[in-house]
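>>> need a structure here:
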Amino acid sequence: MTVVHEPGAPGADVLRRQDPELAEVLLAELARQSTTLQLNAAENFTSPAVLAALGSPLANKYAEGYPGARYHGGCELVDVAERIAVDRARTLFGAVHANVQPHSGSAAVLAAYAALLRPGDPVLALDLAHGGHLTHGSPAHLSGRWFAFTGYGVDPDSGLVDYVGVRELARARRPRAIVCGSICYPRHLDYALFREIADEVGARLIVDAAHPAGLVAGGAAPNPVPYADVVCATTHKVLRGPRGGMVLCGAELAERVDRAVFPCTQGGAQMHTIAAKAVAFGEAAAPAFTTYAHQVVANARVLAAGLAAEGMTVLTGGTDTHLIAVDPAPLGVDGRTARSRLAAAGMVLDCCPLPRGNGRGLRLGTAAVTTQGMGEREMARIAGLLAGAVRGRGDGARTRQDVRELAAAFPPYPGCPYPG
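I've put the predicted structure just below:
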């Protein structure tokens, strides 16, 4: 499905007059997004309504605290906006409580730790080398410095989570919490089994649903809320909202989660972003978003099959989600080289770790191109363009032109110099 966009952007005209230097940067970025293929699994295109909320007067308001209990005056209307966002998030995900203030997915995860853990507590999470996130115990992150993380892994042959290994590690380590989530796992996670393992060892279950949250909202992925003590998520990616995070939980942990977000880990809420989240939650509750979410998955499966047919190794043999992880080694290149060649051809994506410590692969996603209106036919074409660019054969200029023409046929913001 295609996002509907309204023509005209008065904000662009104001910025051109007042700050032409920065206006040129924004216009150049729109040109980049409009002439290349956005295959980054963590990115999407928001609607003009979301962007309008981001650029609204709510950006001026300081609002530390929560609705009805702010540390600043003049918060009557932003209180309404936040309550709308909270109510829509709760309804969308079937959660008892929602905190929509986290500035990012990482901030949401940090708040979950602050609510449930104490420094030094043992925690189980997916090993970073197997697709765990920075917040899942990296020594470069506060999580790895404050808590004693042990990483579980995926089976080196299938690429699927080794649930037997998770249970064995949980029994051995007796963690205070188990973190369930990944930045490059293309299959649905077994939340019920993670819950069973957590209960067996007396651990809290934290689900980091940064990637699948949008699919959950659209009914295209299982909902972790009934199984987790706390669910952390981003509001961008497939959910197609502004860059930000949220935390979902039950009544038992509501106050602890709220205090963990503010005042423990954050200051004033970004009210313009919270309003934009409310808009996105409202859009995700519409029937059209359900159609979109399922099309995202259908597109990912076609793209994965196309890449396998071109000779790449598709991790786990396919995908259940918007995300695809592949090893380009059969085409004679490593992940970083492949990414560079793809960038030169106008296809934007990321690297990801490969099982068995075999270097880096490629991580792709179909959320953004699906928002632009592309379907299975375009995914088959993208697979061919991508494989050709990775091989580095033929006319690179011709491939870049083919990418440009495909992108031009599905502009993200038609009729706008840039949205806002």
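
>>> going forward, measure contacts and count neighbours with C-alpha atoms only.
Noted.

>>> mind listing what Ala85 touches?
100, 274-275, 277-279, 281 (Cα atoms under 8 Å, 6 or more residues apart in numbering).

>>> Go through those residues and name the one nearest Ser143.
Looking at the contacts of Ala85 and their distance to Ser143, the nearest is Val100, at 21.3 Å (Cα to Cα).

>>> Select from the contacts of Ala85 the one having the most neighbours.
Ranked by neighbour count (other Cα atoms under 10 Å), those have Lys277 at the top, with 34 neighbours.

>>> you'd agree it is up against Val50?
Yes. Using Cα atoms under 8 Å, Lys277 is in contact with Val50, at 7.4 Å.

>>> biggest helix in the chain, by residue count?
helix 287-309 (DSSP state H).

>>> Which parts of that helix count as buried, going by neighbours?
289-290, 292-308 (16 or more other Cα atoms under 10 Å).

>>> For the stretch 51-200 of the chain, just list every one of the strands.
65-66, 69-70, 97-99, 122-126, 148-152, 177-180 (DSSP state E, counting those that start in this stretch).

>>> Please convert the ones you listed to CSV, extending it with distance to Leu116 and mean neighbour count.
Formatted as CSV, the strands of the stretch 51-200 of the chain follow (distance: least, Cα to Cα, whole Å; neighbours: other Cα atoms under 10 Å):
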stretch, distance to Leu116, mean neighbour count
strand 65-66, 20, 19
strand 69-70, 23, 14
strand 97-99, 15, 25
strand 122-126, 11, 24
strand 148-152, 14, 21
strand 177-180, 8, 25
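
>>> and this one, so I can compare the two:
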Amino acid sequence: MSEVAEKQVEAGAAEAAPRRRFFMDTRPLRHKPYRRLWSSTIVTALGSQLTAVAVPKQIYDMTGSSVWVGIASMAGLVPLVVFALWGGAIADTVDRRKMLLFTNSGIALLLLVFWAQAALSLESIPLLLVLVAVQQALFGMNMPARTASVARLVPAAELPAAGALNSTVMQAGQIAGPMLAGALIPLLGLPLLYLLDALALTAALYAVYRLPSLPPLNGAARRAGLRDILDGFRYLATHRLLMVSMAADVIAMVLGMPRALFPQLADTAYPGVDENFALGLLYAAVPIGALLGGLLSGTFSHIRRHGLMVVLAVCAWGAAIVGFGLSSSIWLAVVFLGLAGVADMVSMVFRGTILQAAATDEMRGRMQGVHTMVVAGGPRLADLLHGVAVPVAGASAAVAGGGVLVIVCMTALALAVPAFLRYRGPAR
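Next up is the predicted model:
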């Protein structure tokens, strides 16, 4: 290469570096196995949202009751928690690729049953509740294996970037999926949403099939039992770094997730604004903010103070929720929720990186199983707590007060465990 050409390459690299530092870091996509796993996530993130819309819509159409919609949501919680814990133990004792193939195939076949019962107009609430419970059980087994596999597919220094890529895709699915479902139901009918999700999972199966084998690093595959699950909890109890990372998510979601109050706020807090329009904006704001945070996540790969970033992100989430609770303008409320979404993205990425990097591979699946339990259970508990607080304090005060508690509790936890503040991720 000539001297001139070398200078041009160096200049191009120098120009690209700031852009890569600011915008999303896509280096993990250079690794073919990770790229295959990520591509399967793109398809399933969109398809799963079709089912997430179809199930409550079908139940409401059958019953005319939001109570049954809530019951369906709770019907999936216990199976999700139980099988996330068991699935995490299994993911540490078998080939994770095979586990992904099994659970993805199971969900795809189950979606065909969803489609059949809707297409045949069986209108059986008990059948739907059973299908939801089985679906959430399979999902609970799938997630630990999927997330625990990432650290085997990319270098440790690229884990923050991989976490940002995964989270951004999931947030994009949460935005585009419901919009697509709303557009398709009048055109194709509700049953076809289940079929499209099944087809998406079938396409994703090919990408998972082409992953390398991911057997346990500490020995031959074996059957997981209760002892393995208990070993995971004992491991978690002796690793304060992992405990604080989990507790940070509990603090943010239980105390500061006000989604249960969105309908009331949309109805009463923004005079002159159509209630349905306001409600749609409130539900979309956090995912949109998180998506923007992911697209501008290039700096994540250059930050090593992962513990400090989690603390700052959770406190920023709390501050944004306070602002949301005190907002009397729908647009100001949306801005604060969008900022909360950005903070949530930062927290998700660095908490996920800590779980991937600080846990050993033989425990990584179990830690992800506990994490799945926390992520699933926290917002549901928040729904209950915020609902109870409203009659006492009012909706706006309940939201703002929860945000203040997030900041206070997260600060107290960080001061109580200074090692978490000092924790640094792997060097580049």
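
>>> Overlay the chains and give the TM-score.
The pair, once superposed, lands on a TM-score of 0.31 when counted by TM-score structural alignment, normalised by the length of the first structure; 220 aligned residues with a Cα RMSD of 7.0 Å.

>>> what number of residues lie near Ser340 of the first structure?
With other Cα under 10 Å as criterion, Ser340 of the first structure counts 17.

>>> oh sorry, the question was meant for Ala183 of the second structure
Ala183 of the second structure, neighbours per other Cα under 10 Å, totals 12.

>>> Please name every helix or strand in contact with the host helix or strand of it.
Counting by DSSP states H and E, the element that carries Ala183 of the second structure is helix 159-188. When contacts are defined as 3 or more Cα pairs under 8 Å, 6 or more residues apart in numbering; DSSP states H and E, helix 159-188 of the second structure packs onto helix 32-63, helix 125-153, helix 191-209, helix 275-295, helix 330-358.

>>> Which positions in it come out as buried?
Buried residues in helix 159-188 of the second structure (16+ other Cα under 10 Å): 159-178, 180-181.

>>> Skip the chain neighbours and tell me the closest residue to Gly232 of the second structure.
Of all residues not flanking Gly232 of the second structure in the chain, Arg366 sits nearest, at 5.7 Å (Cα to Cα, 6 or more residues apart in numbering).

>>> any idea how far that neighbour is from Ser73 of the second structure?
From Arg366 of the second structure over to Ser73 of the second structure the distance is 24 Å, taken as Cα to Cα, to the nearest Å.

>>> Tell me which of the two has more neighbours.
Arg366 (32 against 17).

>>> what packs against the host helix or strand of that one?
Taking DSSP H and E as the definition, one finds Arg366 of the second structure inside helix 361-393. Counting contacts by 3+ Cα pairs under 8 Å, 6+ apart, helix 361-393 of the second structure packs against helix 77-91, helix 125-153, helix 226-237, helix 240-250, helix 330-358, helix 395-416.

>>> Return the distance of it from the chain's centre.
With Cα atoms, centre = their mean, to the nearest Å as the basis, helix 361-393 of the second structure stands 12 Å off its chain's centre.

>>> What is the burial count for Val164 of the first structure?
With other Cα under 10 Å as criterion, Val164 of the first structure counts 11.

>>> so who does it touch?
Val164 of the first structure touches nothing, counting by Cα under 8 Å, 6+ apart.

>>> measure it to Ala170 of the first structure for me?
10 Å.

>>> cool, and Leu77 of the first structure?
For Leu77 of the first structure, the distance to Ala170 of the first structure - Cα to Cα - is 47 Å.

>>> cool, Gly365 of the first structure as well?
32 Å.

>>> Same question for Ala31 of the first structure.
On the measure of Cα to Cα, Ala31 of the first structure and Ala170 of the first structure end up 49 Å apart.

>>> So which of those two has more stuff around it?
The neighbour comparison of Ala31 of the first structure against Ala170 (other Cα under 10 Å) goes to Ala170, with 25 against 14.

>>> wait, what's in contact with that one?
124, 197-198, 201.

>>> 7 Å - rerun?
For Ala170 of the first structure, the contact set (Cα atoms under 7 Å, 6 or more residues apart in numbering) comprises Val201.

>>> What's the separation between it and Gly144 of the first structure?
For Ala170 of the first structure relative to Gly144 of the first structure (Cα to Cα), the value is 18 Å.

>>> burial count for Asp249 of the second structure?
Counted with other Cα under 10 Å, Asp249 of the second structure comes out at 22.

>>> actually Ser106 of the first structure, not the one I wrote
Quick note: Ser106 of the first structure (other Cα under 10 Å) scores 22 neighbours.

>>> do Leu281 of the second structure as well
18.

>>> give the contact list for it.
Leu281 of the second structure neighbours (Cα under 7 Å, 6+ apart): Val334.
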